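Trainee: One predicted model, sequence on top.
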Amino acid sequence: MITVKVERVRKKARLDESFEEDIQETIEEMIPFIESKIDEVYLNTDDTSIQSIINLGATEVIIGEFIKEQSNDEDDSVSLGVGPIKIGENSSSKNRMNRAKDFINDGWEKLKPYLKDEDPFYFGTMGG
């Protein structure tokens, strides 16, 4: 069972308490998906080192997803465009998206040794 704490996500993402409810929603959405990717042997292990690594990886994935959601919400009102000219394009939004991707990639990298073997579904044959 994966355990991700709102406070830990908030602190690692450098957010204030006003985001806690939204973070909790993201945790509740993401935990079942992440758990579905991890081999049952590791989800149910008594090895506290493995549990810690899985929890850390899941936390980082959730931080990245949360930052990405927040950046997407902010992007809706960031710029005004006329043709190819954009006014007010926000580079900090791009930085947040890069930071989100880094957290997601780092989290999945930590989880990699504990993931189930890839589904054959992903490796369908090309051609007929």
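Mentor: In hand now; what should we look at? Residues are numbered from 1 along each chain as shown.

Trainee: When you work out contacts or count neighbours from here on, use the C-alpha atoms and nothing else.
Mentor: Will do.

Trainee: where do the helices sit along this structure?
Mentor: Assigned by DSSP state H, the chain shows helices spanning 6-12, 20-37, 40-43, 48-75, 91-111.

Trainee: Which of these has the highest mean neighbour count?
Mentor: Mean neighbours per residue, mean count of other C-alpha atoms under 10 Å, is largest over the helices of the chain for helix 48-75, with a mean of 20.

Trainee: let's bring in a second model and compare:
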Amino acid sequence: MSASDQEAAEQRVQDAVRRHARTRAFAEAEDVITAVLADPGVQEARARVEASETELGMELCARLQPFQDRYDQAVAEGDAARLTGVCGGKHGRWGRICVLPDGHETSMEEPHWGRTSEGRPIAGVGSAPDDW
């Protein structure tokens, strides 16, 4: 075996070891996350948060529904200009984009608001663009 063949073989082994270590680390992290989320206290807290978000969403529905209507119309018409002005915040759990204008938290002082995939109004407060 030539020196270059030996170096190539060593590189393949090192790459395989790195892939294995990364795969194992992700699997271990997933196990820990699953255990934490399965905890009864965490499940109870999650249920309370979901109930509060749904209740707030219902309370704001009458006032903020026009934003949902404008969003739905922009989607139906493919109006990219109008869609780019929509808040970038979205709720990871509900998989729904906030339909209020970008900057609404400071200009309108409203929480993120939209509808779940089932059509229920939902509202929440937060700063992470992918999980309010």
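Mentor: Structure received. Since the structure is predicted, the reported quantities are computational estimates derived from the model, not experimental observations.

Trainee: TM-score for this pair?
Mentor: The TM-score (TM-score structural alignment, normalised by the length of the first structure) is 0.27; 47 aligned residues with a C-alpha RMSD of 3.7 Å.

Trainee: Let's have the helices of the first structure in TSV, adding distance to residue 81 of the first structure.
Mentor: Shown next, in TSV, are the helices of the first structure (distance: least, C-alpha to C-alpha, whole Å):
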stretch	distance to residue 81 of the first structure
helix 6-12	33
helix 20-37	30
helix 40-43	48
helix 48-75	13
helix 91-111	15
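
Trainee: count of neighbours near residue 54 of the second structure?
Mentor: Neighbours of residue 54 of the second structure under the rule other C-alpha atoms under 10 Å: 19.

Trainee: Please name the spatially closest residue to it (chain neighbours excluded).
Mentor: residue 122 (4.9 Å; C-alpha to C-alpha, 6 or more residues apart in numbering).

Trainee: Which strand or helix spans the one you found?
Mentor: For residue 122 of the second structure, the enclosing helix or strand under DSSP states H and E is strand 121-124.

Trainee: Same question for the lengthiest helix in the second structure: list its buried residues.
Mentor: The residue-count maximum for a helix in the second structure (DSSP H) belongs to helix 40-77. Under the neighbour-count criterion of 16 or more other C-alpha atoms under 10 Å, helix 40-77 of the second structure has 50, 53-54, 56-58, 60-61, 64-65, 67-68, 71 buried.

Trainee: before we move on, back to that, mind checking which of the helices of the first structure is nearest residue 82 of the first structure?
Mentor: helix 48-75 (16.4 Å; C-alpha to C-alpha).

Trainee: Who are the packing partners of that closest one?
Mentor: Judged by 3 or more C-alpha pairs under 8 Å, 6 or more residues apart in numbering; DSSP states H and E, helix 48-75 of the first structure is in contact with helix 6-12, helix 20-37, helix 40-43, helix 91-111.

Trainee: got the angle for the last one vs helix 20-37?
Mentor: It refers to helix 91-111 of the first structure. On the basis of axes from the mean of the first three to the mean of the last three C-alpha atoms, to 10 degrees, helix 91-111 of the first structure is oriented at 40 degrees to helix 20-37.

Trainee: Show me what helix 91-111 of the first structure is in contact with.
Mentor: Here helix 91-111 of the first structure makes contact (C-alpha atoms under 8 Å, 6 or more residues apart in numbering) with 38, 53-54, 56-68, 71, 74-75.

Trainee: Taking helix 48-75 as reference, get the angle to it.
Mentor: On the basis of the same axes, to 10 degrees, helix 91-111 of the first structure is oriented at 160 degrees to helix 48-75.
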